[in-house]
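Engineer: Predicted coordinates and the sequence they were generated for:
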Amino acid sequence: MRRYLRMYLVVGSVNCRESPLRVVEEALNGGATMIQFREKGPGALTGEAKLALALELQAACRRAGVPFIVNDDVELAARIGADGIHVGQDDESAGAVRARIGNRILGVSAHTVKEARTALLHGADYIGVGPIYPTISKEDARPVQGMRVIEEMRSQGIRLPIVGIGGITAERAGEVVRAGADGVAVISAVTQAENVRTATAELLKQVTEAAL
């Protein structure tokens, strides 16, 4: 699981400069290790249009041999046979989701040691921790956590794989990993990049070097 979290791209139609499919394909070419489909926010696709995009992105991930995760929408994940689902603290409970998805990958957002322990109890395969830095990609983002929360989780015995998220750039990726994360999850650092493949490769390089 930890290797899938190294360069984890979160993507949806509302946050891409180019078509989401092209962004995902270029990110995969740059070394993205896992893709999450997060179709939320003003102007987000719904219904059959959302399904069609999910299938396109999933097909690209399957060609690359990279896991495809759906954010929050358990019905969509089940319908397309996604590799897993990621839920936040305000979504359906992790325990209920685990019961519905069987042995597929379950990611859970956690902002405190208590939430991390609950996620572990409910069968999470990894936790997403953040926002580490200020972010413009999520309108409902929690207060900025900084590195402290990852360090605290590790010092308190949380051994679950951790991916840091929120405002992470290539310049910041290394320090997130050195704080105890296994990798970084990014949105705008890749989806808004002029060269998606290069941006992805640089993030992965920084994570890999910091993990040595």
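Structural biologist: Structure's in. What do you need?
Engineer: Please make it C-alpha for all contacts and neighbour counts, starting now.
Structural biologist: Fine.
Engineer: For this protein, just list every one of the strands.
Structural biologist: Taking DSSP state E as the criterion, the chain contains strands spanning 7-11, 34-37, 68-71, 84-87, 105-110, 126-129, 162-165, 183-186.
Engineer: what's the closest of those strands to Ala119?
Structural biologist: For the strands of the chain, distance to Ala119 was read as Cα to Cα. The smallest value, 6.4 Å, belongs to strand 105-110.
Engineer: ok, and here's another one to check against it:
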Amino acid sequence: MKEFYLGGVCFITDRNLWPEVMDSVKRVLDGGIRWVQLREKSLTRREVFYLGEKLRKLTWQYNAILIINDYPDIAIATDADGVHLGQDDLPIEEARKVLGNRIIGISTHTIEEALDAQARGADYIGFGPVYGTTTKPDALTPRGLQALKTVSEAVSIPVVAIGGIKLENLKEVLDAGASAVAVASGILSSEDPKRQAEEFVKIIKEAQR
């Protein structure tokens, strides 16, 4: 894998919360976030590609990581830094053949899935939902902090906590062992995403001291 810092905050785009994706990403980048995941399930693959191209140019200006959700081929075509897979997407081994040393992350919901992802060569895992979330209507039952702690202790790759993470619970998520947090509504539900991003970054930097 390329040398990337897979910590801090991963901002997940969501047109349902903030319709102008480029605007929301620029705001959070201005707020100090340096990891963006393009996740827009309602767009066609072609639309994801064109949006990914624009985001790649923008994230380069900030030296930020860009991850494409679901599509290894679009990650390559846009020169993104990697891909984030779901449990029903292309197997990690096959994605690796396409992506080479680019970043591969995968969503996990149990310790078994987390260990399997590590064994198959994932660079990081997403784990959750830690709390209830409104971003994904079909989200699973919240896993809670103890499950996050168990997974974080069981694997050696970065664990990105996701699901219902807000400023108010960020510290306890980090204390449970998360290397990073993935956030959509926790930032976009604010009237000022830039300021909200700054607060997330501030708390994480303080926790890392």
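Structural biologist: Everything's here; your move. Since we're looking at a predicted model, the values are computed, not measured.
Engineer: quick one on the thing from earlier: dump the strands of the first structure to JSON lines, plus mean neighbour count.
Structural biologist: Shown next, in JSON lines, are the strands of the first structure (neighbours: other Cα atoms under 10 Å):
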{"stretch": "strand 7-11", "mean neighbour count": "27"}
{"stretch": "strand 34-37", "mean neighbour count": "25"}
{"stretch": "strand 68-71", "mean neighbour count": "25"}
{"stretch": "strand 84-87", "mean neighbour count": "25"}
{"stretch": "strand 105-110", "mean neighbour count": "25"}
{"stretch": "strand 126-129", "mean neighbour count": "26"}
{"stretch": "strand 162-165", "mean neighbour count": "29"}
{"stretch": "strand 183-186", "mean neighbour count": "28"}
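Engineer: Rebuild those as a markdown table, extending it with distance to Ala210 of the first structure.
Structural biologist: Shown next, in a markdown table, are these (distance: least, Cα to Cα, whole Å):
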| stretch | distance to Ala210 of the first structure |
| --- | --- |
| strand 7-11 | 13 |
| strand 34-37 | 19 |
| strand 68-71 | 25 |
| strand 84-87 | 25 |
| strand 105-110 | 23 |
| strand 126-129 | 18 |
| strand 162-165 | 14 |
| strand 183-186 | 10 |
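Engineer: Can you tell me which of the ones you listed is nearest to Thr198 of the first structure?
Structural biologist: Evaluated with Cα to Cα, the strands of the first structure place strand 7-11 nearest to Thr198 of the first structure, the distance being 12.7 Å.
Engineer: Residue range in the second structure corresponding to the closest one, please.
Structural biologist: Alignment of strand 7-11 of the first structure against the second structure: residues 9-13, by TM-score structural alignment.
Engineer: Which of the strands of the first structure sits closest to Arg117 of the first structure?
Structural biologist: Of those, nearest to Arg117 of the first structure by Cα to Cα is strand 105-110, at 9.0 Å.
Engineer: what span of the second structure lines up against that closest one?
Structural biologist: Taking TM-score structural alignment as the measure, the second structure aligns residues 103-108 with strand 105-110 of the first structure.
Engineer: Which residues does that stretch contact?
Structural biologist: If you take Cα atoms under 8 Å, 6 or more residues apart in numbering as the criterion, stretch 103-108 of the second structure is touched by 1-2, 67, 81-87, 92, 95-96, 114, 117, 122-128.
Engineer: Now do the buried residues in the lengthiest helix in the first structure.
Structural biologist: Counting residues, the longest helix found in the first structure (DSSP state H) is helix 47-64. Within helix 47-64 of the first structure, the residues that count as buried by 16 or more other Cα atoms under 10 Å are 50, 53-54, 57-58, 60-61.
Engineer: Same check on stretch 159-177 of the first structure?
Structural biologist: Neighbour-count burial for stretch 159-177 of the first structure flags 160-170, 172-177 (criterion: 16+ other Cα under 10 Å).
Engineer: Tell me which of these fall in helices.
Structural biologist: Per DSSP H, helices hold the following members of those: 170, 172-177.
Engineer: I figured Glu26 of the first structure hits Arg197, correct?
Structural biologist: Yes. When contacts are counted by Cα atoms under 8 Å, Glu26 of the first structure is listed as touching Arg197 (4.9 Å).
Engineer: For stretch 122-133 of the second structure, give the aligned segment of the first structure as residue numbers.
Structural biologist: Alignment of stretch 122-133 of the second structure against the first structure: residues 124-135, by TM-score structural alignment.
Engineer: swap that for stretch 156-164 of the second structure, please
Structural biologist: Alignment of stretch 156-164 of the second structure against the first structure: residues 159-167, by TM-score structural alignment.
Engineer: Pull the contacting residues for the equivalent of Ala78 of the first structure over in the second structure.
Structural biologist: Counting by TM-score structural alignment, Ala78 of the first structure lines up with Ile76 in the second structure. Neighbouring residues of Ile76 of the second structure by Cα under 8 Å, 6+ apart: 82, 98-99.
Engineer: Lovely, talk soon.
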